[in-house]
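Undergrad: here is the input, now give the coordinates:
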Amino acid sequence: MSVDVRAVTESDFSDWLRALQTGFLRPPHVPDGLLADRLANSDLTRTLAAYDRDRIVATFRSFRQEVSTVGGGSLTADAVTQVTVSPTHRRQGLLSRMMSVDLAAAKERGDAIATLIAAEYPIYGRYGFGPVSWATAWSVDVSRAGLDPRRTGRPEDGGLIELTDGDEIRKIGPALHRRLAGVRAGVTDRTTRGWELGTGLGYQIDPWKEPFYAVYRSASGEAEGFVAYSADDKWDDAKQPGNTASVRDLIAVTPAAERALWQYVCSIDWITTVRSGYRAPDDLLPLLLPDPRAAKTLTHVDMLWVRVLDVVRLLESRTYPVEGSLVLDLRDAAGLAGGRYRLDVSPAGAACVRTTESADLALDIAELGTLAFGDESAVRLTRLGRVEELTPGAGARADLLFRTSLRPFSPDIF
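TA: Purely as a prediction, here's the structure:
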């Protein structure tokens, strides 16, 4: 019998969750609390399943999301998540069918882009997705960092570090997160429920362990950043501490806040190692240490992936540092956003229209998102063979228009 792809019903949702758990290699049992929480926070019209007779053998869900663009703009996105295919039904095209249904609906709704966090790198390029942000995690050996052993953790700029709790973070965090989106592209919005789950409220899949929270306030008293971190409890046989502080969340909207929060975490008594968690690759952390070699790179990995659905809205949503123009010939095998477009930009704004003019660059739609968020070089992609330069020097011209001084950062996994 053929496998049917359709939206799930409330009566099927428990089976859908069981298939999801199975696909992610988690215990397939679905606790009542998990079922109630997920059902209350899922749009069933955007929750797809593949049915082999009465059994759900693949899962797929999407939800509305806002994503920051270069210069502080934002776009409405179709955020794709919870994608699985059961081991018994791999390589049968089920993901392709579910993705096709979802992207067509997103295009019909008017979403400018689709987004996801890829569990495996090779899967999503064939659907027009490309990585637009990367994340780096470091482990800092505090004893080798060269920090003054008399350091106190107090900011030297007249600011203040205050220990606080989850209640305070829920009050000040959302505004700081929105300010971060104003200076970094690739930041996805964090809902009220997201803040609650991140501070211990609501249904928790894993047992909740409250972290330590610290807020940085400038000399004027304004909150400009916070950090949430946990610590273990390890001592050696000579009664010397060997504890690790693991940063769970750090949002800083000014360089002063970023410096002060890292200096604070690296100054805590008994902490000999600091694990940074996922950070922007151009985070200040390694270079603010007197000896940056004390920060060992643990991972450097792709984070947010974007699939362009509306070329005009994407390219007009961001700012550009200089005046210039490009004609882009975009290939899109799915037929959702391809064609030839002329982009005219200046620091005052941008205009993007369809055109029949000769193209300067030819590229797949997946590469456009990568360029538009400012983290990739058209010259590099040309050398890789992923962009075709049809007008000499067009790649370098594209870099002048698209590249950004701050790399995109996506602090949240969804």
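Undergrad: for the rest of this, base every contact and every neighbour count on C-alpha atoms.
TA: Noted.
Undergrad: just the strands from the stretch 201-350 of the chain, written as ranges.
TA: Assigned strands in the stretch 201-350 of the chain, in chain order: 212-217, 223-231, 243-252, 271-275, 295-302, 304-308, 324-331, 339-346, 349-354 (criterion: DSSP state E, counting those that start in this stretch).
Undergrad: mean neighbour count added to the ones you listed, as JSON lines?
TA: Compiled in JSON lines, those are given as follows (neighbours: other C-alpha atoms under 10 Å):
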{"stretch": "strand 212-217", "mean neighbour count": "23"}
{"stretch": "strand 223-231", "mean neighbour count": "22"}
{"stretch": "strand 243-252", "mean neighbour count": "20"}
{"stretch": "strand 271-275", "mean neighbour count": "21"}
{"stretch": "strand 295-302", "mean neighbour count": "16"}
{"stretch": "strand 304-308", "mean neighbour count": "28"}
{"stretch": "strand 324-331", "mean neighbour count": "21"}
{"stretch": "strand 339-346", "mean neighbour count": "19"}
{"stretch": "strand 349-354", "mean neighbour count": "16"}
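Undergrad: export those as CSV, with columns for distance to residue 82.
TA: Listed next are the strands of the stretch 201-350 of the chain as CSV, based on distance: least, C-alpha to C-alpha, whole Å:
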stretch, distance to residue 82
strand 212-217, 30
strand 223-231, 26
strand 243-252, 22
strand 271-275, 27
strand 295-302, 18
strand 304-308, 15
strand 324-331, 28
strand 339-346, 31
strand 349-354, 34
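Undergrad: now show me the structure for the sequence below, then we'll compare the two:
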Amino acid sequence: MTAEIRPIAPAEAVDFLRIVPSYAGTPNWEPEPAAWHAGVGLTSRFGRAAGHDELLAAAAGMSDLDRTRAAFVDGRLVGTSQVLSLEVTVPGAGPVAMGGVTAVGVLPTHRRRGLLRAMMRAMLDDCRRRGEALAGLSAAEGGIYGRYGFGPATYTARWELDTRGLHPVDRQGHLELVDVQTASAAWPALHDTVRRTRIGEVSAYPGRWDGGEPRGRQFLLHYDDTGAVDGAATYRTPWSPDQATAGTVEVEWLEAVSAGAYTDLWSFLTSLDLTRRVVAAKRPIDEAFRWQLADPRALRITRQSDDLWLRLVDLPAALSNRNYQTYGTLVIEVADPFCPWNEGRWQLDGGPQGAHCRRARAGAAPDLSLDASTLAAAYLGGTALGPLAAAGRVQEHTSGALARATAMLTQPQAPRNAIGF
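TA: Predicted coordinates:
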């Protein structure tokens, strides 16, 4: 077997997309009502394997082919991967460059041959050359990417709300139902404003806001007193023959710049006529709306899962690029066999105004030791070090170091990523 990992040529784009799971029609592994999404669906954006004409259209719209890394065995394309040039918002410092790993797939006939490992090696090396201190991905399976130094850094929830007995709230702005074109035109600027202040959020990739077919979706925009869009939501009210799921509002997307827009949008969605249940997908695990309910038990989490997985490609740059809740100094010993340039002992000096990370002086004793995937999980401040230490993932060598590191890293709100890629 002769294997080669390289970017694809334009003429190879259709063959590339045939392997990508989102075009291949891979079934979703969780059926309703447990699924993270609001309703039944397939992983494929078409609800089935994409046809040839759809593949041709998608291939024509592909960009950054130089960031694809495909696996060829004896000249045949059998594995796919790509890196998107994105940004992710980190604590205190705003957006920083991140390589978004996506479109990862290997033909079933060619698995267990090291092709994924070779493609991951090529992608992370590319991120490092481009100065991207972080890489991120949305994991289809949770057991794959820890071996490459990725850790789950944000979590997402699916919740249900019984709307019977809820009281309407006086609205503070203006709401309009709009068509898909109007919504698609408003979303980019709205998300760009929101993501710059929300830890864990990523920039949109090319084509993210293409509306496509509405398929029963309703598009809702919220306007402030000046007429500017400061909130948006997408929802459906599908017919169901089943009494248990009839009268359901499925909220697929909701973003707001202000607390008033956030409240107005949820007030509208929870007071629609002839409905009695709201199901919301891809929501933050610390959803603020719960605390606006007279009965917080009316909202219950029905699914929670990891969302954005991070990887520190350049460890000292990544730790220096974010701010910390309190001032402190730590010597951290990191194990990172897949990216050995990150291995060793590092001194971190950080606080609310900035940070600096450098190689620890020779002979410096570590305060904490952990591996790369554990550090990535804690990087955005959403995963506390205490449970990681209890699980044996963090070792404390200096008394009080775990508490000091926790105080430095942990954030007041859970990081959130609303865009998968």
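Undergrad: and residue 387 of structure 1, which of the strands of the stretch 201-350 of structure 1 is closest to it?
TA: strand 324-331 (10.0 Å; C-alpha to C-alpha).
Undergrad: to what extent does the closest one diverge from structure 2 after superposition?
TA: With mean C-alpha distance after the TM-score superposition for structure 1, strand 324-331 of structure 1 departs from structure 2 by a mean of 1.3 Å once superposed.
Undergrad: what's in contact with stretch 127-134 of structure 2?
TA: Contacts with stretch 127-134 of structure 2, where a contact means C-alpha atoms under 8 Å, 6 or more residues apart in numbering, come from 97, 98, 99, 135, 310, 311, 312, 313, 314, 315, 317, 318.
Undergrad: which part of structure 1 lines up with it?
TA: Residues 106-113 of structure 1 are matched to stretch 127-134 of structure 2 when aligned by TM-score structural alignment.
Undergrad: state the number of residues packed around residue 365 of structure 2.
TA: Residues lying near residue 365 of structure 2 (other C-alpha atoms under 10 Å) number 14.
Undergrad: quick check: closest non-adjacent residue to whichever residue in structure 1 pairs up with it.
TA: Alignment note (TM-score structural alignment): residue 365 of structure 2 maps to residue 358 of structure 1. Computed as C-alpha to C-alpha, 6 or more residues apart in numbering, the closest residue to residue 358 of structure 1 that is not its neighbour in sequence is residue 327, at 7.1 Å.
Undergrad: need the contact list for the aligned partner of that neighbour in structure 2.
TA: Here residue 327 of structure 1 is matched to residue 331 in structure 2, going by TM-score structural alignment. By C-alpha under 8 Å, 6+ apart, the residues touching residue 331 of structure 2 are 345, 346, 347, 348, 360, 364, 365, 366, 367, 368.
Undergrad: dump those to TSV, plus distance to residue 227 of structure 2.
TA: Formatted as TSV, these follow (distance: C-alpha to C-alpha, whole Å):
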residue	distance to residue 227 of structure 2
345	53
346	50
347	49
348	46
360	54
364	58
365	58
366	55
367	53
368	52
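Undergrad: residue 31 of structure 1 maps to what in structure 2?
TA: In structure 2, the residue matched to residue 31 of structure 1 (TM-score structural alignment) is residue 52.
Undergrad: tell me how far its match lies from residue 23 of structure 2.
TA: Distance, residue 52 of structure 2 to residue 23 of structure 2, using C-alpha to C-alpha, to the nearest Å: 11 Å.
Undergrad: could you do residue 80 of structure 2 as well?
TA: 12 Å.
Undergrad: coming back round to it: from residue 392 of structure 1, how far out is the residue nearest to residue 358 of structure 1?
TA: 13 Å.
Undergrad: translate residue 283 of structure 1 into the numbering of structure 2.
TA: Counting by TM-score structural alignment, residue 283 of structure 1 corresponds to residue 287 in structure 2.
Undergrad: neighbours of its match, how many?
TA: 14.
Undergrad: likewise residue 119 of structure 2?
TA: 23.
Undergrad: neighbour-wise, which of residue 80 and residue 23 of structure 2 wins?
TA: Legend: neighbour count by other C-alpha under 10 Å for residue 80 of structure 2 and residue 23, higher for residue 80 (30 against 23).
Undergrad: residue contacts, that one?
TA: So residue 80 of structure 2 contacts 16, 19, 20, 68, 69, 70, 71, 103, 104, 105, 106, 119 (C-alpha under 8 Å, 6+ apart).
Undergrad: how close does the fifth one sit to residue 191 of structure 2?
TA: Just to be clear, that refers to residue 69 of structure 2. Taking C-alpha to C-alpha as the measure, residue 69 of structure 2 falls 29 Å from residue 191 of structure 2.
Undergrad: out of the two, which sits in the more crowded spot?
TA: Higher neighbour count among residue 69 of structure 2 and residue 191: residue 69, with 27 against 22, using other C-alpha under 10 Å.
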